[in-house]
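Asks: Give me a model of this one.
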Amino acid sequence: MTALDGRVGIRGGVHGAQQHDSGHKHVAGTAEYIDDMPELAGTLHAYLGLSDVAHGEIVALDLEAVARAPGVVGVLTAADVPGHNDISQPGKHDEPIFVEKRVEFHGQPLFAVVATSRHAARRAAKLAEVRYDPLPFALDVAAARQAGGAVVTDPMKLERGDVAAGLAGARHRITGSMAMGGQDHFYLEGQIAMAVPGEDEDVTVYSSTQHPSEVQHMVGHALGVPSNAVNVVVRRMGGGFGGKETQGNLFAVVAAIAAKRFRRAVKLRPDRDDDMIATGKRHDFVVDYDVGFDDEGRIAAVDAVFAARCGFSADLSGPVTDRALFHADNAYYYPNVRLVSEPLKTNTVSNTAFRGFGGPQGMVGCERWIEDIAYHLGKDPLDIRKANFYGERDRNVTPYHQTVKDNIIARLVDELEAGADYRRRRAEIVAFNTGSKTLKRGIALTPVKFGISFTMTAFNQAGALVHVYRDGSVHLNHGGTEMGQGLYVKVAQVLADCFQIDLDKVKITATTTGKVPNTSATAASSGSDLNGMAAANAAEQIKDRLILFAMERFGVPKDAIAFEPNCVMVGNQRFDWADFIDQAYLARVQLSAAGFYKTPDIHWDRAAGKGQPFFYFAYGAACSEVVVDSLTGEYMVERVDILHDVGKSLNPAIDIGQIEGGFVQGMGWLTTEELWWDREGRLRTHAPSTYKIPVVSDVPKIFNVRLAEWSVNKAPTIRRSKAVGEPPFMLAMSVFEALSMAVASVADYTIAPRMDAPATPERVLMVMERLKRERAG
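Replies: Below you'll find the model as predicted:
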């Protein structure tokens, strides 16, 4: 046997660089997505009819021309929903499948056309005649506040210490406000679902979703049937990033209703424009803050409000705005702190989960006051960051009263600071800016501390199903979904390691609610943690049975049995893995197991704002350098150095890819991706022509990514690894902060730039011009 992964004897075990199980298929175009699946004879196609006002009562809805259009088989409205016309989160009842009377945002679904082709359905959907009685609408945080400040869910408050006394007694005090924009998920595979009717109440739904069990529940709820009649299947998604945690529900439900109504398979796939218009995005935030600090920049007290544009319904805005508060400390200790969320209702599409789930907004907000402190005191922002890091004993309690026990941020930042040669480069950049009239450079080093676990404690559970067949091949199924992040191969590596067999002996199968029930969404960076542990639990059950069989058959003690590379040692006898399994089968040993795992030692009391919501923290740091053209505001990212903590990596190749991808996506959110609604409440940035995601030329010219290989998770996670899906996203704050330094150079670093996000070239230019005027005046 060869050793490709550091573990002698098996190919593809844990802790080794292993290629993505579908990587070669992605490149060759043979990876099968829902739209690639062969359509059954007679498959119909559905398309949504969307509202064209932001807020109003429907006076008349005339669908006769739609129904008469060529190829149309039928039209579905709220009246045609056999069960409940509702896809809202539990207990909310604020998000209908189809509007019944009141339109709440431009692009809200009114009806669905079902036709013999997608083209026919799409054309017919445009023929509806709708008359509205317009109502006033609010599109952003300012307008929502002006309209009375209605919220979509209860706000949360985190508080510790005496904030008023801390602020009053502080040597220095600053107040300010920062706005940061939203972000479209812009997955490569858009929203899509295909439903196939079965006998009686049964229906099978192929859905591009991160949460098959929620789709199962929503479809059953809409059809008025129990969950056992609905089977949801997900082999892979072409990207999700949180956009398919709840937003896929609508498309799956409509396809299922149509399939049962017309007794034929039905597919629903919107085009990119309608997908972007009708589905939720990252929440926009406005952060208002009041911070007190001493001469060294050490924070004494923080009082901040995090207001969010949530959209017309709750969706996941409650937990998203909660998590923003959980991460409003980033890596910093606040002796006295009060943080309040403000989840505001607006007449826009309901915003939803997005990579980081509110954490990025919380961190960017707190990095703003760190930057303000630095400019107020005339210090390097990195020195302010380091002065406020969590420490030991009396400086290790978060605003939500959880003690930070695994803190490695100081070591991580010191190592990156030295490795990236930060101090020398910053001095050179300051000298360069002094002598350069047009080009201005900037550099910043920012930390990340990110809590891992669902803050809804019940979601921290997972199941897996493992079969070992008579020939020694292994079948793996679990509740996690594969959206390109490499979850499937990681869990397969765990299973191969448990049995000590080559990875190619493990068959990865599509996620399906018919095999593993009641799963949580693949989100919160917990996919590998939860599903890896569940698969390992199933494997250990099977191994225990195999050990008992060997003890009884060969009369040896337990400690004489060992699973070694592709074989089992029983005393001094060596059995090939497949031969041993065949013998166990003949002896009627059960070779199948359902595994389960729940995260231990977590609890949360939202009303009290206290608890231990996170099992552990993941850490990282990034140092970024930029150059800005002060005449146009255009800029380039010259170099990025990243040192990131993934514990003992399950798969370094996959983890480094996640870090690189997360960083670039975060950079897009903070620099180029801008959402814009017009005065009528219509989203105008709804296609690649008007919405700019990062492209190849935006990737840093020098991009150095390293894992903190010395880190081992203190928490008992799967093989002592750490989550890697979301934490790297926030590393991109270093780019935003580097741009701030370049901007501030036009006023000799005497004025805090206070630049809102995203830092588009236009915004960069306008802030530079403002600073020049303030400096001159």
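
Asks: C-alpha only now, for contacts and for neighbours.
Replies: Fine.

Asks: Show me what the helix or strand harbouring residue 575 is packed up against.
Replies: Per DSSP states H and E: residue 575 is located in strand 573-576. Applying 3 or more Cα pairs under 8 Å, 6 or more residues apart in numbering; DSSP states H and E, one finds that strand 573-576 contacts strand 567-570.

Asks: Please generate a structure for the following sequence too, so the two can be compared:
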Amino acid sequence: MRNVTLPEHNTGLAETGPLANSGLAGQDIVSAVLGKPSPHESAIGHVSGSARYVDDMIEPANCLHAAVIRSSIAAGQITRLDLTAVSNSPGVATVMTVEELTGHVDIGPVFPGDPIMTSSEVKFFGQCIAVVAATTELAARRAAQRAIVEYETHTPLLDPREALAQARLVRPSHRMIKGNIADGMAAAAHILEAEQAVGGQEHFYLEGQVSLALPGEDGGMLVYTSSQHPSEVQKLVAEVLDVPLNRITVDMRRMGGGFGGKESQAGQWACLAALLAAKTGRAVKMRLPRQDDMVMTGKRHPFANRYRIGIDSQGQILAADIEVIGNCGNSPDLSDAIVDRAMFHADNSYYLPHAVIDGHRAFTHQVSHTAYRGFGGPQGMMIIERAMDDIARTVGQDPLTIRKLNLYGTSTHNPDRTVTPYHQQVEHNSLPEMIEQLEHSSDYWARRTEIHQWNQASPILRRGLALTPVKFGISFTLQHLNQAGALIHIYTDGSIQVNHGGTEMGQGLHTKVGQIVAQTLGVSSEVIQVTATRTDKVPNTSPTAASSGTDLNGKAAQNAALTLKQRLTGFLAAEKSVAEEAIRFADGRVFWGETDTDNTSFAELVQAAYVGRISLSATGYYRTPKIHYDRSSASGRPFFYFANGAAVAEVVIDTLTGEYKVCRVDILHDVGRSINPAIDRGQIEGGFIQGMGWLTTEELVWHNDGRLLSNSPATYKIPAIGDTPPVFNVSLYEQANNEATVYNSKAVGEPPFMLAISVWSALRDAISSLSNYQLSPDLDTPATPERVLKAVMAIQTDMLDKAVANGEDC
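Replies: Below is the predicted model:
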């Protein structure tokens, strides 16, 4: 190796300063960067308005704006389409229909069924029929309204149970079987049955669906898009344009929220913008107005659930027959995997010795429902959490007692209670310890006693309390998506540029990845720049979803950083004639000996390595180990590990109006070894409030003709700051992940969402108090004041009927 002189410097560092060792595994480093509440990398830009989104970009010269001509019926056939007035409208450059396309017409992300436009059959209200490009957005929207469309109208199918009865499914049903359910039911002291409707949810991201397409040379296209899956957008744009993927580059710097709504459904708008750009040779921007966005894009799947459960006299589950029916809308989209995940989580945290779980994917004439935070898991958990409350009322126990009795791995009679209905072992289960810790920190039992006494003296207002756990599997259930890549450049001044396949939607992924690279190389986060996600830097990426953004992309970035660290270590060891094991990277410096002069700055080492012709650019790759699932036998290990949490919610309801308030929430959530506690807390708080909105205020309402009536902020209520519980305690359960994740952290994006089930359960608890906790109310979600009042009245009627039957004085 060519001899290069490295400058000698005194460190000036105290002996107590934390130093990262040179271990290339990178798992046991005492953190100098990680575990610190570092601010979000775009925080200042977010609050100042300088953070640039797609709609903030300076538009190229002669840029056109696109608008959609959409159907005004939910089911039927187009009998006449006249776009003459649209074409002749002021400012219109072109109008496009599906007949003009020479490439792919169906843009279904996994299975076919999603035509980019239709000229014949209409399957949902708001379906895209044609698209127009004009010189301004207003001109395009006005022109679109001039289209003449006539239909043969059919009666829409909107009920998923009716769809199942008619065998109208978007994908085949699936079943999981464990043990012998007939034997379990035969041994039961009680058999309980119930049905449950679980409402959907609008994503309501701050930034709507938007794309900007710029035509290039040789049929190429540069697409700026607000998408959680840039590689899928690249693929779909290439297919509709009928060009190779290498001609399409997708750039995604940040989204103003995604929550799953931009995993698959951002692709259509990018494709339409690209088609118009290719046709006109001009840049085209497509940004959906809020109402169009709400009408034309999918929601969280509404579910219709059912259980039949056998229990012993103490309330322990012996057998469970569970059915989950996903309202998938008009096409498969991601519904196969979403209903699978609902099935995977229909046990939540509880051991089911004998179980049958059926999952159905129902067709309806609604927009194709899609990914949403939790990806079916929350809908699946709801049915077993209802069962826990119902069991408690049946056997006269507190619901928490029943939940603890049925947890995985807690039975003295059967210590091997660790196998799920899909035959994965629940390993390293921290929930019993977490629940015990939260019981004490929240004063659960003292508050339970006080609430009982308060309710007995309060005829109108009633309080409720509930503690519910979460066990959420982490990994994509589609195995090949569990991979990621990263690219790191170190420049000669010591600054570092990182690119990876994950997308930033406000969740702090770029901040965490930057911290991981900084920690691995022993430098400050300030020298790290994480750049826009681009398909020409890291190819073939997976969507940022399934809570795996940091797990996958952070590990890929760490591996790239370790490659560079090894190169620098080898170079320095040769230059200084020391063993590689003696070299340490920490605090922006590199150490190779015991004296104060045996070190140099990271930047100076990099400069020397460049002169020494050492490559300062590296790729990293990671794929999740251990996971597999055999669909034919419904068994395997679909999840690398489980993230756990528990929440205690207290509510008060007005039995005369159904109005209620969440008074206090206590959360203990498992984050593994936290990379950034501030971001993790933000995810927990935000996820909980979003989940609370799903279960209480956010109501999707469709007219019987298939029109979405809750299509604006005026008719759809997300939680506001005033809905935040006045007492909101969030604690992190920091215990290193037993699996070899990046720095032994755990995913924290989706699991906290389901902690909000505690609010719904607390509402049921308050209503049940009217029967002295003898009856378990029916309370579908969202549990609006109207539904709460209906449940109150049903309990009061049942109690009155019971009193009359017993000859009691009413």
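
Asks: Just the TM-score for the two chains, thanks.
Replies: Scored by TM-score structural alignment, normalised by the length of structure 1, the superposition of the two chains gives a TM-score of 0.98; 773 aligned residues with a Cα RMSD of 1.4 Å.

Asks: sorry, back to before: name the residues of the strand holding residue 575 of structure 1 that are buried.
Replies: residue 575 (16 or more other Cα atoms under 10 Å).

Asks: Same question for the counterpart of residue 268 of structure 1 in structure 2, what's its three-state structure.
Replies: Per TM-score structural alignment, the equivalent position to residue 268 of structure 1 in structure 2 is residue 286. Assigned with DSSP: H, G, I helix; E, B strand; the rest coil, residue 286 of structure 2 falls in the strand class.

Asks: mind listing what residue 286 of structure 2 touches?
Replies: Contact analysis of residue 286 of structure 2 by Cα atoms under 8 Å, 6 or more residues apart in numbering lists 65-67, 210-212, 269-270, 272-273.

Asks: Give me the subset of the residues you listed lying in strands.
Replies: Taking DSSP state E as the definition of strands, those contribute 65-67, 210-212.

Asks: which of these sit farthest apart?
Replies: Within those, 67 and 212 form the most distant pair, 12.8 Å apart (Cα to Cα).

Asks: any idea how far residue 315 of structure 2 is from residue 772 of structure 2?
Replies: Distance of residue 772 of structure 2 to residue 315 of structure 2, given as Cα to Cα, to the nearest Å: 18 Å.

Asks: Which one of the two is surrounded by more residues?
Replies: More neighbours surround residue 315 than the other of residue 772 of structure 2 and residue 315, with 26 against 14 (other Cα atoms under 10 Å).

Asks: ok, the counterpart of the more buried one in structure 1 - contacts?
Replies: Superposed on structure 1 with TM-score structural alignment, residue 315 of structure 2 falls opposite residue 297. For residue 297 of structure 1, the contact set (Cα under 8 Å, 6+ apart) comprises 373-374, 377, 384, 387-388.

Asks: can you give me the strands for the stretch 51-200 of structure 1?
Replies: Assigned by DSSP state E, counting those that start in this stretch, the strands in the stretch 51-200 of structure 1 fall at 56-62, 72-76, 102-103, 109-115, 129-134, 157-160, 172-180, 193-197.

Asks: can I get the ones you listed in a markdown table with mean neighbour count and distance to residue 218 of structure 1?
Replies: Formatted as a markdown table, the strands of the stretch 51-200 of structure 1 follow (neighbours: other Cα atoms under 10 Å; distance: least, Cα to Cα, whole Å):
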| stretch | mean neighbour count | distance to residue 218 of structure 1 |
| --- | --- | --- |
| strand 56-62 | 15 | 26 |
| strand 72-76 | 21 | 17 |
| strand 102-103 | 21 | 21 |
| strand 109-115 | 26 | 17 |
| strand 129-134 | 14 | 28 |
| strand 157-160 | 20 | 31 |
| strand 172-180 | 18 | 32 |
| strand 193-197 | 26 | 13 |
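
Asks: mind checking which of these is nearest residue 332 of structure 1?
Replies: strand 157-160 (14.2 Å).

Asks: counting contacts, what elements does that closest one pack onto?
Replies: Taking 3+ Cα pairs under 8 Å, 6+ apart as the contact cut, strand 157-160 of structure 1 packs with strand 336-345.

Asks: Just tell me the aligned range of whatever helix or strand comes next after the strand it packs on in structure 2.
Replies: Using DSSP H and E, the helix or strand that follows strand 336-345 of structure 1 towards the C-terminus is helix 359-377. Helix 359-377 of structure 1 corresponds to residues 377-395 in structure 2, going by TM-score structural alignment.

Asks: what separates the helix or strand following the strand holding residue 575 of structure 1 from the chain centre, distance-wise?
Replies: Using DSSP H and E, the helix or strand that follows strand 573-576 of structure 1 in sequence is helix 577-586. On the basis of Cα atoms, centre = their mean, to the nearest Å, helix 577-586 of structure 1 sits 42 Å off its chain's mean C-alpha point.

Asks: Helix 577-586 of structure 1 aligns to what range in structure 2?
Replies: So helix 577-586 of structure 1 is aligned with residues 602-611, judged by TM-score structural alignment.

Asks: contacting residues around that stretch?
Replies: By Cα under 8 Å, 6+ apart, stretch 602-611 of structure 2 touches 4-7, 490-495, 523, 568, 571-572, 585, 588-590, 615-616.

Asks: ok, residues contacting the strand holding residue 575 of structure 1?
Replies: Looking at what lies outside strand 573-576 of structure 1 - Cα under 8 Å, 6+ apart - the contacts are 566-569.

Asks: Now do the same contact list for the residue nearest in space to the middle of structure 1.
Replies: Structure 1 has residue 355 as the residue nearest its centroid, 2.4 Å off, counting by Cα atoms, centre = their mean. By Cα under 8 Å, 6+ apart, residue 355 of structure 1 lies in contact with 241-242, 524, 725-726, 729.

Asks: same deal with residue 528 of structure 1?
Replies: 487, 490-491, 718, 723 are the contacts of residue 528 of structure 1 under Cα under 8 Å, 6+ apart.

Asks: and if you look at residue 521 of structure 2?
Replies: 561-562, 565, 585-586.

Asks: and the gap between it and residue 183 of structure 2?
Replies: Distance from residue 521 of structure 2 to residue 183 of structure 2, by Cα to Cα: 58 Å.

Asks: can you tell me which residues contact the aligned residue in structure 2 for residue 341 of structure 1?
Replies: Matched across to structure 2, residue 341 of structure 1 falls on residue 359, judged by TM-score structural alignment. Residues near residue 359 of structure 2 by Cα under 8 Å, 6+ apart: 173-175, 323-326, 339-340, 342-343.

Asks: Please dump the residues you listed into JSON lines; it should also carry distance to residue 332 of structure 2 and secondary structure for every row.
Replies: Shown next, in JSON lines, are those (distance: Cα to Cα, whole Å; DSSP: H, G, I helix; E, B strand; the rest coil):
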{"residue": "173", "distance to residue 332 of structure 2": "12", "secondary structure": "strand"}
{"residue": "174", "distance to residue 332 of structure 2": "14", "secondary structure": "strand"}
{"residue": "175", "distance to residue 332 of structure 2": "18", "secondary structure": "strand"}
{"residue": "323", "distance to residue 332 of structure 2": "19", "secondary structure": "strand"}
{"residue": "324", "distance to residue 332 of structure 2": "16", "secondary structure": "strand"}
{"residue": "325", "distance to residue 332 of structure 2": "14", "secondary structure": "strand"}
{"residue": "326", "distance to residue 332 of structure 2": "11", "secondary structure": "strand"}
{"residue": "339", "distance to residue 332 of structure 2": "11", "secondary structure": "helix"}
{"residue": "340", "distance to residue 332 of structure 2": "13", "secondary structure": "helix"}
{"residue": "342", "distance to residue 332 of structure 2": "15", "secondary structure": "helix"}
{"residue": "343", "distance to residue 332 of structure 2": "17", "secondary structure": "helix"}
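
Asks: If anything else comes up later, I'll come back, but that's it for now.
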